[in-house]
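Asks: structure for this input, please:
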Amino acid sequence: MLRPRIIPCLLVHRGGLVKTVQFKDPKYVGDPINAVKIFNEKETDELTVLDIDATVNQAEPDFRLIANLAAECRMPLCYGGGVKTADQARRIIGLGVEKVAMSSAALERPALISEAAGEVGAQSVVVVLDTRTLGARGHEVWTHNGQRRTGRSPVEVAQEVESLGAGEIVINSVDRDGVGKGYDLDLALAIRKAVQIPMTFLGGAGSLQDLGRLFETCGVVGAAAGSLFVFKGPYRAVLINYPTPSSKDDLIARTLNKP
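Replies: Got it, this is the predicted structure:
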């Protein structure tokens, strides 16, 4: 039976692990490989690693880093950053990664989604939609680390990428990134109702209760977070952490109303 997933999201910048606030001011928080080792010990459901430099710098994926991450990682791994071709996706999967995430390139050339799905299988193709809130005008998808507008709504784009063969969609809130005030539940529910493929939501989680509210609202989805799993306490001391298996099971059972 499918279960909700709790997913740490690690950002790589200049080879180091960082955390941003609203996609700005990256703060160094450690070594990516060391973080993977700790999450292995904590029996993490899944891990997402995003290279936030690659697309902006028009660089290809860092295959050496990917190989090192995959060799160390004992849970399903999703990697994104700089993926522009189906051949790159195939090479990443060949290194031992379970899922390849793409964003800007897939939105600029949607055929890439179908090409990658044909090369590695739809279950391994993840499309990340970075969203911003525009007040009364609703939400809009942005690209290139939240720097370029698309003029399109997340629901519309989510439906399109599903039709093109994506196996999963990640909705990443630029406005809520690193803020810790909870997920955008209205947007999450709207997209949950609009598409059938697996979804993960990222941006805003400041506590396990925020994850619980997402599960209560949307059911079986992925709850991803960055700050929640790399900082601890009101002074945001760097400490890699993750719910214990028992507390995770209790959270999921409670929020989905299962005894």
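Asks: could you use CA atoms for every contact and neighbour count after this?
Replies: Noted.
Asks: quick one, strands of the stretch 151-259 of the chain?
Replies: For the stretch 151-259 of the chain, the strands defined by DSSP state E, counting those that start in this stretch cover 168-173, 199-202, 222-225, 231-232, 237-238.
Asks: oops, could you answer that again for the stretch 1-150 of the chain instead?
Replies: So, for the stretch 1-150 of the chain - with DSSP E, counting those that start in this stretch - the strands run 5-13, 16-21, 24-30, 47-51, 77-80, 99-102, 125-133, 139-143, 148-149.
Asks: how far is the shortest one from where the chain is centred?
Replies: Between the centre of strand 148-149 and the centre of its chain there are 19 Å (C-alpha atoms, centre = their mean, to the nearest Å).
Asks: ok, and what's touching it?
Replies: With contact meaning C-alpha atoms under 8 Å, 6 or more residues apart in numbering, strand 148-149 is reached by Glu140, Val141, Trp142, Thr143.
Asks: isn't the third one right up against Thr131?
Replies: To tie it back to what came earlier, the one meant is Trp142. Yes. Under the criterion of C-alpha atoms under 8 Å, Trp142 makes contact with Thr131 at 5.8 Å.
Asks: quick revisit: looking at the strands of the stretch 151-259 of the chain, which is closest to Glu216?
Replies: strand 222-225 (11.5 Å; C-alpha to C-alpha).
Asks: ok, now which ones touch the closest residue in space to Pro76 that isn't next to it in sequence?
Replies: Nearest non-adjacent residue to Pro76, counting by C-alpha to C-alpha, 6 or more residues apart in numbering: Glu46, 4.9 Å away. Residues counted as contacts of Glu46 (C-alpha under 8 Å, 6+ apart) are Arg5, Ile6, Ile7, Pro8, Met75, Pro76, Leu77, Cys78.
Asks: here's the other one to compare against:
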Amino acid sequence: MLRTRIIPCLLLKDDTLVKTVKFKNEQYIGDPLNTCRIFNELEVDEMMILDITASKRAAEPNFKVLHSLVSECFMPLSYGGGITKLSQAEQLFYTGFEKIILNSILYSEPQIINNIAKVYGSQSVIASIDVRKGMFSGYQLYSHSGSTKQKPRILEWAKQLEDLGAGEILLTGIDNEGTWKGFDTNLIKMVSDTVGIPVIANGGAGSIDHIADAVRNGHASAVSLGSMVVFQNKGMGVLVNFPDKRKLYSVLAK
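Replies: Next up, the predicted model:
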């Protein structure tokens, strides 16, 4: 059995890193290159970069910054934000990214998944799903960094993305993102049990126990970490770090 992947997720805004809470209240974290160098030293297995403003501004990926990141990082990288066409995905792969992450464009041009997967393989495409829990209407899909509500039903949408050729799903619970209170395990389980591809749980991790909960009870195949790897602790200052691997995998192995 493969061990659970634990993936630092960095939020890029222009040429700096920030961290959000429920997709709002951006806090400056630091320089992307310096942060990547620290994760090199911490020997993380892979890393995820998400540009949180590109789709909202209808801007393409910041290839200058991304090229610099690839040149500094020793681990496999995935990137999402502002990707709207195959040529941009091709440029990202050529730059050195192993996977690309698609979200907002999928609601208008879902076939882009198949177009990319046919050339580079399904393992290179991560379909991102951002979800809020409505007061009366259950779970609702959102795009463009949580600013635009979308109509598809979440489980039907997840299955459609799989059928189109996505190799993984990045599932973010907006209500939990940046809160340190744990994942929306019910949401993760719903999606994980519906699709046959790996689901990366994102949004809410505040402890190793939260990670274990997403894996054991949510059936997540991987977990993405934001606040836990850029802050000392909840309410404390910036400190790029990674959970103790021996403790982490000891808890996950129970």
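Asks: any idea what the TM-score is?
Replies: Aligned and superposed, the two chains score 0.96 in TM-score terms (TM-score structural alignment, normalised by the length of structure 2); 254 aligned residues with a C-alpha RMSD of 1.3 Å.
Asks: ok, back up a step: from the contacts of strand 148-149 of structure 1, pick the one nearest Ile113 of structure 1.
Replies: For the contacts of strand 148-149 of structure 1, the nearest to Ile113 of structure 1 is Thr143 (15.7 Å; C-alpha to C-alpha).
Asks: doesn't Val127 make contact with that closest one?
Replies: No. In terms of C-alpha under 8 Å, Thr143 of structure 1 does not count as a neighbour of Val127; the distance is 11.7 Å.
Asks: more neighbours: which of these two?
Replies: Val127 (25 against 21; other C-alpha atoms under 10 Å).
Asks: about what we covered before: any common contacting residues for Thr143 and Val127 of structure 1?
Replies: Counting by C-alpha under 8 Å, 6+ apart, the residues touching both Thr143 of structure 1 and Val127 are Ser103.
Asks: so what's the closest residue in space to Arg192 of structure 1 that isn't next to it in sequence up against?
Replies: With C-alpha to C-alpha, 6+ apart as the criterion, Arg192 of structure 1 has its nearest non-adjacent residue at 6.5 Å, and that residue is Cys218. With contact set as C-alpha under 8 Å, 6+ apart, Cys218 of structure 1 has these partners: Ala188, Leu189, Arg192.
Asks: repeat the analysis, applying 10 Å as the threshold.
Replies: By C-alpha atoms under 10 Å, 6 or more residues apart in numbering, Cys218 of structure 1 lies in contact with Pro4, Leu185, Asp186, Ala188, Leu189, Ala190, Ile191, Arg192, Lys193, Met199, Gly212, Leu256.
Asks: just put those residues in TSV and tack on distance to Lys42 of structure 1.
Replies: TSV is the format used below for the contacts of Cys218 of structure 1 (distance: C-alpha to C-alpha, whole Å):
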residue	distance to Lys42 of structure 1
Pro4	17
Leu185	28
Asp186	31
Ala188	27
Leu189	30
Ala190	32
Ile191	30
Arg192	29
Lys193	32
Met199	23
Gly212	19
Leu256	23
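Asks: quickly name whichever of those is closest to Lys99 of structure 1.
Replies: The nearest one, if we look at the contacts of Cys218 of structure 1 relative to Lys99 of structure 1 and count by C-alpha to C-alpha, is Met199, at 13.3 Å.
Asks: separation between the closest residue in space to the closest one that isn't next to it in sequence and Gln209 of structure 1?
Replies: Leaving aside its chain neighbours, Met199 of structure 1 sits nearest to Ile169 (4.9 Å; criterion: C-alpha to C-alpha, 6+ apart). Taking C-alpha to C-alpha, to the nearest Å as the measure, Ile169 of structure 1 falls 23 Å from Gln209 of structure 1.
Asks: more neighbours: which of these two?
Replies: Ranked by neighbour count (other C-alpha under 10 Å), Ile169 of structure 1 and Gln209 place Ile169 first, with 26 against 13.
Asks: closest to Val29 of structure 1 among the contacts of Cys218 of structure 1?
Replies: Lowest distance from Val29 of structure 1 to the contacts of Cys218 of structure 1 (C-alpha to C-alpha) belongs to Gly212, with 26.0 Å.
Asks: how far away is that closest one from Leu185 of structure 1?
Replies: 11 Å.
Asks: looking at the two, which is more packed in?
Replies: Neighbours per residue (other C-alpha under 10 Å) separate Gly212 of structure 1 from Leu185, with Gly212 holding more: 21 against 17.
Asks: how about the more buried one, nearest residue that isn't a chain neighbour?
Replies: Once flanking residues are discounted, Gly212 of structure 1 sits nearest to Thr255: 5.5 Å by C-alpha to C-alpha, 6+ apart.
Asks: ok, Pro4 of structure 1 touching Ile252?
Replies: Yes. Between Pro4 of structure 1 and Ile252 there is a contact at 7.1 Å, judged by C-alpha atoms under 10 Å.
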